[in-house]
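Here is the input, now give the coordinates:
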Amino acid sequence: MSERYSIEMSQIVKQFGSVTANDYVDFQAKSGEIHALLGENGAGKSTMMCMLSGVYRPTSGEILIHGQRARIRSPKDAMKLGVGMVFQNFRLVQTLTAAENIVLGEKSAFWRGPKWMKAKQKEIEAISQRFGLSFPVDRPIWELSVGEQQRVEIVKTLYRGADLIILDEPTSVLTPGEVDQLFGTLGAMKAEGKTVILTTHKLKEVMSVSDRISVMRKGKMIGTMDREDTNERELARLMVGKDIVSNLSFKSGTKGKMVLSVQHLDVVAEQGRKALKNLSLQVYEGEIVGVAGVAGNGQKELAEVLTGLMAWKRGSIHFDGKDIKTASVRAAIEAGISHVPENRMKSGLAGSLGIVDNLLFKSYRSGERSKFGFLRTASNREWSQKLVQQFDVRTPNLDTPVQQLSGGNQQKLLFAREIQQNPKLMVAVHPTQGLDVGATEGVHKLLTELRDIGRSVLLISEDLDEIMQLSNRILVIYNGSIVLEVTRDEANRERIGMFMAGLNDAEEEAV
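This next block holds a predicted model:
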């Protein structure tokens, strides 16, 4: 073992029952470097980082931190050794202030009066300024933007003395401007000699910010290389084991008839919060309309209103020549609206059920799938097998619970069910979130195929690259309203990013 590494993971094996998630993996990272860890869903990279941060314990193998053997049995043990992890899903108490979240669990004072907290706030502010992580320390978490909440999580690890910081998909909820700020922070950490490990599927970001890159595939470490010695195409090939050749073609086409018209929509969400405010948009046949925005600006509510899951307070929805009067999931399905929800396992699929049941959810009433109220079991299995083959869903058999499938295969199964409904409009929310490069390419192909046969797609995504690659038109949603509409040819990444952050053209010029 070499002393030049701050972290060494040697011959790590992690088994969950009969499944081997990590198969004798070696991984090393240095002080003062940004190290990217890449891999497909199920490659084992997250499991490796969870063992390093104390969430899991290895079945066998050895972890050394600064040359000393480490016994990491819990996140508390990891933090004592200077290891902190910022998860993609933040672990913050919404009703507490940012400062209260950061000091939560600290035992440094017997009495915590106002003076103690004031002193802690000053200490936290000093750390945030040092690393370019500004946020209001005295405001509750629920009042902060997603980007500010992420900064709280990072400062929390720094405040607790972490010199090895793991960030799990850190840019998935940020605007382009916030991404640049985050990369500046990572550079400041690197300059102070800290080790930064970045797990991400965005190859452009890996190539722009990392010093070294490690690639995992099917539980094994494929290799580690310097950024200067590789490129995006090679990294994609290493991740999936073959060259990824994009067959996507953009077709501007001739705009067909209007399929969807939303006018002056107001939606009230939980606790009386106004989620959508005077929102208007149109979608035409044969186009993909991308909705770009930072999480929490009304995207979820827009998708749920259109698919019958949520009622609206004011405004009108006109779909395929008819006015939609009330929220009804069944009516939306019968009208020809398909839905790929934000969280496939929470809202899209029933994890404990098999392939056939999940495919039947929206069509079991049809004469092809049932007769006199009884399911046509044999023909339904045959139909399901054809869909599995058509959409290349990798599963041991049709009875395998879908929760046991990889994220990519779960998403393909979800698309199989929605597309076989022959929809007039597909509402796809973050359809590639958490997917590897190969599965992402497959989802993009399905969306463009729908467009090319004259169907309509409303693509709601926080991935601006995805929006700009696929969309005929781009809408930016901010604070529940559409604040910008541009065609693909007019799209400018920086301008879209400014509107996503709430700055309009006049404010942008003032800046």
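
okay, CA-based contacts and neighbour counts for the rest of this
Fine.

any idea whether the residue lying closest to residue 242 once chain neighbours are set aside is helix, strand or coil?
Among residues not flanking residue 242 along the chain, residue 236 sits closest, at 8.0 Å (C-alpha to C-alpha, 6 or more residues apart in numbering). With DSSP: H, G, I helix; E, B strand; the rest coil as the basis, residue 236 sits in helix.

What number of neighbouring residues does residue 236 come out with?
By other C-alpha atoms under 10 Å, 23 other residues sit near residue 236.

List the residues that contact it.
Contact analysis of residue 236 by C-alpha atoms under 8 Å, 6 or more residues apart in numbering lists 203, 242, 243, 244, 437.

That one and residue 114: what is the separation?
In this view, residue 236 and residue 114 are 53 Å apart by C-alpha to C-alpha, to the nearest Å.

cool, residue 101 as well?
Distance of residue 101 to residue 114, computed by C-alpha to C-alpha: 16 Å.

what distance separates stretch 278-293 from the middle of the whole chain?
Here the centre of stretch 278-293 is set off from its chain's centre by 21 Å, with C-alpha atoms, centre = their mean, to the nearest Å.

For that stretch, buried residues please.
279-281, 283-293 (16 or more other C-alpha atoms under 10 Å).

one more to put side by side:
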Amino acid sequence: MGQQPIVAELKGITKRFPGIVANDTISLQLRKGEIHALLGENGAGKSTLMNILFGLYQPDEGHIEINGQPVVIDGAGKAIELRIGMVHQHFKLVKPFTVAENIILGNEPTKGIKVDIKSANDRVRQLSDQYGLKVDPRVRIEDITVGMQQRVEILKTLYRGADILIFDEPTAVLTVQEIEELIEILRALAREGKSIILITHKLKEIMAIADTCTVIRRGKVVGSVAVKDSSERQLAEMMVGRSVNFQVSKEKSKPGKAILEVSGLTVQGEHGKAVVDDVSFQIRAGEIYGIAGVDGNGQTQLVEAITGMRKASGGSVRVHGQELLGSSVRQVTEAGVSHIPEDRHKHGLVLDFTVSENMVLNNYYRAPYTRSGILNYKAMDDNATKLAAEFDVRMSSIHTEARSLSGGNQQKAIIARELKRDPELIIAVQPTRGLDVGAIEFVHKQLIEARNAGKAVLLVSFELEELYGLSDRLAVIYEGRIMGQMDADEKNEEQIGLMMAGNALGGAPSDPALRQGES
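Predicted coordinates for the structure are as follows:
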């Protein structure tokens, strides 16, 4: 790899925003055919640096060389001209359009005065086959999975002739199988001579695919290492500046009385099919109850029904014996329920509000934040300053809009707000999605401390290691039904895998037609 020529070099790049130095004299080299991981904590400056390479920001100091020539990249158009492409974390696709229509948008081939959609379809299909992307150019974006939409974004960069591809947190929204497929795609791109920069904080993925890893901490380069000569632990320590405990340390739970009692809960989906099907379980004070399952098996609807965000068609949800089914979100909150939602943008934050305002979204109408119907901004600011310090939420100011925070810092802001309300029940859905190892360690510790303080915790996660590490009891959901539950320390991975595939605990399949008259 060392013999390959340098295709891109960033030299002494500095970028300042009000109150913060996002990039501090950063230098980085990318070689032909290399997969180069850019690793750092949430808010370390990774995305800012790559937005500079793609022309979305201009550096205050330093310069960029492409194939040994100094260049000024003053916009995305210039980056594309220099054969640089970027696959953003949040895709930029027009949903009613087809795959091919999205790919050629702004760069349409014509036949006379008409767009030549046939030649576009043929070119997209040829690129898809060449790189093993398996994308049908004629399907609409709204009809394909998130993983397939990401492949469309990759095809868009290839269609425009990119030789340097930047991927910003590409696995954040993918299933386990889609992640494995993406890794194969990246390897195929590198074999074809494409050079790839991978922004991530997932150490396993770096070890699996990257050739080189550059670590950034608080805007500065800590070092670059050959991945084959490194380890997950070494990279983690470089990233956070201290040793990281990968194991969750917790004592055996001492559960008390039932806090949450869910009985016969049923939620109808489209076409009258139950997406939550007669679900019953209870969570006691001082325990973490984990729910495992492949994404899309009713987890979202189950949580939304419990938290008042979705209407249930039957059953009961009680907190401390109080029936909450049919209650509003505020009534559920008032009953002592905190919710760390699956989608932080849609349900966790108001992105155009400041961090200070977001920190009181669920109790702004109470003292000390409201006096005689008037908001007390000083009390709100004091609260935000305290929570940001305690939960290490990094930003230029508490008056910064939430949308300008990195994804991980947005998540930490939500967790700070929800855990500091002193709830009886904490519902945490994918609480560490998009967080670096240091932040994950911190969130895990907070959930364990809440459990030790007698709180009940419902943890929904697609990360089995997280569920094993945190849960006291573990259930598996499949097509809206609970397949069975076990004590987490039993850790029977084979049994859990069978349940996730639809076999109830004890081996009975989930489909009533297959259960031969079982009641």
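
Nearest to residue 123 of the first structure among the buried residues of stretch 278-293 of the first structure?
Comparing these against residue 123 of the first structure with C-alpha to C-alpha places residue 293 closest, at 33.0 Å.

What is the three-state secondary structure of the most centrally placed residue in the first structure?
Centroid check for the first structure by C-alpha atoms, centre = their mean gives residue 433 as the closest residue, at 3.8 Å. At residue 433 of the first structure the chain is in coil, as set by three-state DSSP.

which residue of the second structure sits farthest from its center?
Distance from the C-alpha centroid of the second structure, by C-alpha atoms, centre = their mean, peaks at residue 112 (44.9 Å).

What about residue 132 of the second structure, how many residues nearby?
Per other C-alpha under 10 Å, the neighbour tally for residue 132 of the second structure reads 14.

State the distance from the closest residue to it other than its chain neighbours to residue 286 of the second structure.
Of all residues not flanking residue 132 of the second structure in the chain, residue 185 sits nearest, at 6.6 Å (C-alpha to C-alpha, 6+ apart). Look at residue 185 of the second structure and residue 286 of the second structure: by C-alpha to C-alpha, they are 44 Å apart.

cool, residue 225 of the second structure as well?
Distance, residue 225 of the second structure to residue 286 of the second structure, by C-alpha to C-alpha: 43 Å.

With residue 198 of the second structure instead?
The gap separating residue 198 of the second structure from residue 286 of the second structure is 40 Å, by C-alpha to C-alpha.

cool, and residue 439 of the second structure?
Remark: distance between residue 439 of the second structure and residue 286 of the second structure (C-alpha to C-alpha) = 23 Å.

just residue 85 of the second structure next, same as before
Look at residue 85 of the second structure and residue 286 of the second structure: by C-alpha to C-alpha, they are 49 Å apart.

Likewise for residue 171 of the second structure?
Plainly put, residue 171 of the second structure is 33 Å away from residue 286 of the second structure if you go by C-alpha to C-alpha.

do the same with residue 440 of the second structure
Relative to residue 286 of the second structure, and taking C-alpha to C-alpha, residue 440 of the second structure is found at 21 Å.

In the stretch 251-400 of the first structure, mark out all the helices, start to finish.
With DSSP state H, counting those that start in this stretch as the criterion, the stretch 251-400 of the first structure has helices at 299-306, 329-335, 355-360, 377-390.

The stretch 51-200 of the first structure now?
For the stretch 51-200 of the first structure, applying DSSP H, counting those that start in this stretch gives helices covering 75-80, 98-103, 114-130, 146-159, 176-191.

how about residue 423 of the first structure, what's its partner in the second structure?
By TM-score structural alignment, residue 423 of the first structure lines up with residue 423 in the second structure.

Its match - nearest residue in space that isn't next to it in sequence?
Residue 423 of the second structure's closest residue in space is residue 336 (C-alpha to C-alpha, 6+ apart), at 4.7 Å.

what's stretch 106-120 of the first structure in contact with?
Contacts of stretch 106-120 of the first structure (C-alpha under 8 Å, 6+ apart): 99, 103.

and residue 490 of the first structure, that one's in a helix?
No - with three-state DSSP as the criterion, residue 490 of the first structure is coil rather than part of a helix.

And for it, the neighbour number?
There are 10 residues near residue 490 of the first structure, going by other C-alpha under 10 Å.

Could you do the one 3 residues further on as well?
Residue neighbour count, defined by other C-alpha under 10 Å, stands at 12 for residue 493 of the first structure.

ok, now which ones touch it?
residue 464.

what do you get if the cut-off is 10 Å, keeping everything else the same?
Taking C-alpha atoms under 10 Å, 6 or more residues apart in numbering, we find residue 493 of the first structure in contact with 176, 464, 465, 468.

Quick check: PyMOL command selecting the buried ones in the residues you listed.
Buried residues within the contacts of residue 493 of the first structure, by 16+ other C-alpha under 10 Å, are selected in PyMOL with:
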select buried, resi 176+464+468
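
JSON lines for the contacts of residue 493 of the first structure, including distance to residue 107 of the first structure?
Shown next, in JSON lines, are these (distance: C-alpha to C-alpha, whole Å):
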{"residue": "176", "distance to residue 107 of the first structure": "38"}
{"residue": "464", "distance to residue 107 of the first structure": "43"}
{"residue": "465", "distance to residue 107 of the first structure": "44"}
{"residue": "468", "distance to residue 107 of the first structure": "49"}
